[in-house]
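**Student:** 3D model of this:
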Amino acid sequence: MVKLVAIYRQPENKEEFDRHYKEVHAPLAAKMPGLLKMEVNRVYGTPMGESDLYLIAEMYFENQETLEQGLASSEGRAAGKDLMGFAKKLVTMHFAEVV
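**Tutor:** Here you go, the predicted model:
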């Protein structure tokens, strides 16, 4: 199993970010073909105190091929376009293998 991990830094306007993420972006991402599970985690701190991170989203797929197909689908492209529209400066994306 593999996952696409999106790591978001703190947004300037958390209420606006949360609204867009919940009402627009997450529903778009959830439509990607091959997506088995999506977890969204709000970062509330570190052992040393505050964190510069805000949200971590993990999208699970059976394998790399399925993940790539999901991203290349019309649903995946729509989610990617939306992401670049509201969080381009805040997000980094990573591929990870579940071990």
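**Student:** C-alpha only now, for contacts and for neighbours.
**Tutor:** Noted.
**Student:** which residues of the protein fall in helices?
**Tutor:** 14-20, 26-30, 64-72, 74-87 (DSSP state H).
**Student:** For the third one, buried residues please.
**Tutor:** Of the residues in helix 64-72, those scored as buried under the neighbour-count criterion (16 or more other CA atoms under 10 Å) are 64, 66, 67, 70, 71.
**Student:** Equivalent analysis for the first one, please.
**Tutor:** By neighbour count with 16+ other CA under 10 Å, helix 14-20 contains the buried residues residue 17.
**Student:** Can you give me the first-to-last residue distance of stretch 15-35?
**Tutor:** 27 Å (CA to CA, to the nearest Å).
**Student:** Please generate a structure for the following sequence too, so the two can be compared:
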Amino acid sequence: MVKLIALYRHPEDQQAFDDHYENVHAPLAQKMPGLQRLEVTKIAGTPMGEQAPYYLEAAMYFESEEALKQAMGSPEGRAAAKDLMGFAGPLVTMMIGEVTATGERV
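**Tutor:** I've put the predicted structure just below:
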């Protein structure tokens, strides 16, 4: 399993960012073929109580790197990428990671 990770730095207008992310960007991203899970985390701070350099983290899970590449090249993936660059291009850092260990505690 792989995930596409997006780390967003603090936007100037958090309310406008949140509104766009929740009402426009996330719904576009959720239409990407092969997407198994979209997990969004609003960063609360560091363990030392300081403000973290990032405001939001989003992780999109796919079965394989090939599935991720196909999703990104799809019309839905291109629409999500175009939207991302329009509202958060300067704020976002993107990475791809391989998920090697899982285990949820109940």
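**Student:** possible to save the buried residues of helix 64-72 of structure 1 as CSV with distance to residue 83 of structure 1?
**Tutor:** Converted to CSV, the buried residues of helix 64-72 of structure 1 look like this (distance: CA to CA, whole Å):
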residue, distance to residue 83 of structure 1
64, 21
66, 20
67, 17
70, 15
71, 12
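**Student:** nearest to residue 87 of structure 1, of these?
**Tutor:** residue 71 (17.2 Å; CA to CA).
**Student:** Next, report how far stretch 72-79 of structure 2 is displaced from the centre of its chain.
**Tutor:** Relative to the mean C-alpha coordinate of its chain, stretch 72-79 of structure 2 is positioned 15 Å out (CA atoms, centre = their mean, to the nearest Å).
**Student:** That one maps to which residues in structure 1?
**Tutor:** Taking TM-score structural alignment as the measure, structure 1 aligns residues 71-78 with stretch 72-79 of structure 2.
**Student:** Please apply the same query to stretch 8-21 of structure 2.
**Tutor:** The aligned range for stretch 8-21 of structure 2 is 8-21, by TM-score structural alignment.
**Student:** Residues in contact with the matching stretch: which ones?
**Tutor:** 52, 53, 54, 55, 56, 86, 87, 90, 91, 92 (CA atoms under 8 Å, 6 or more residues apart in numbering).
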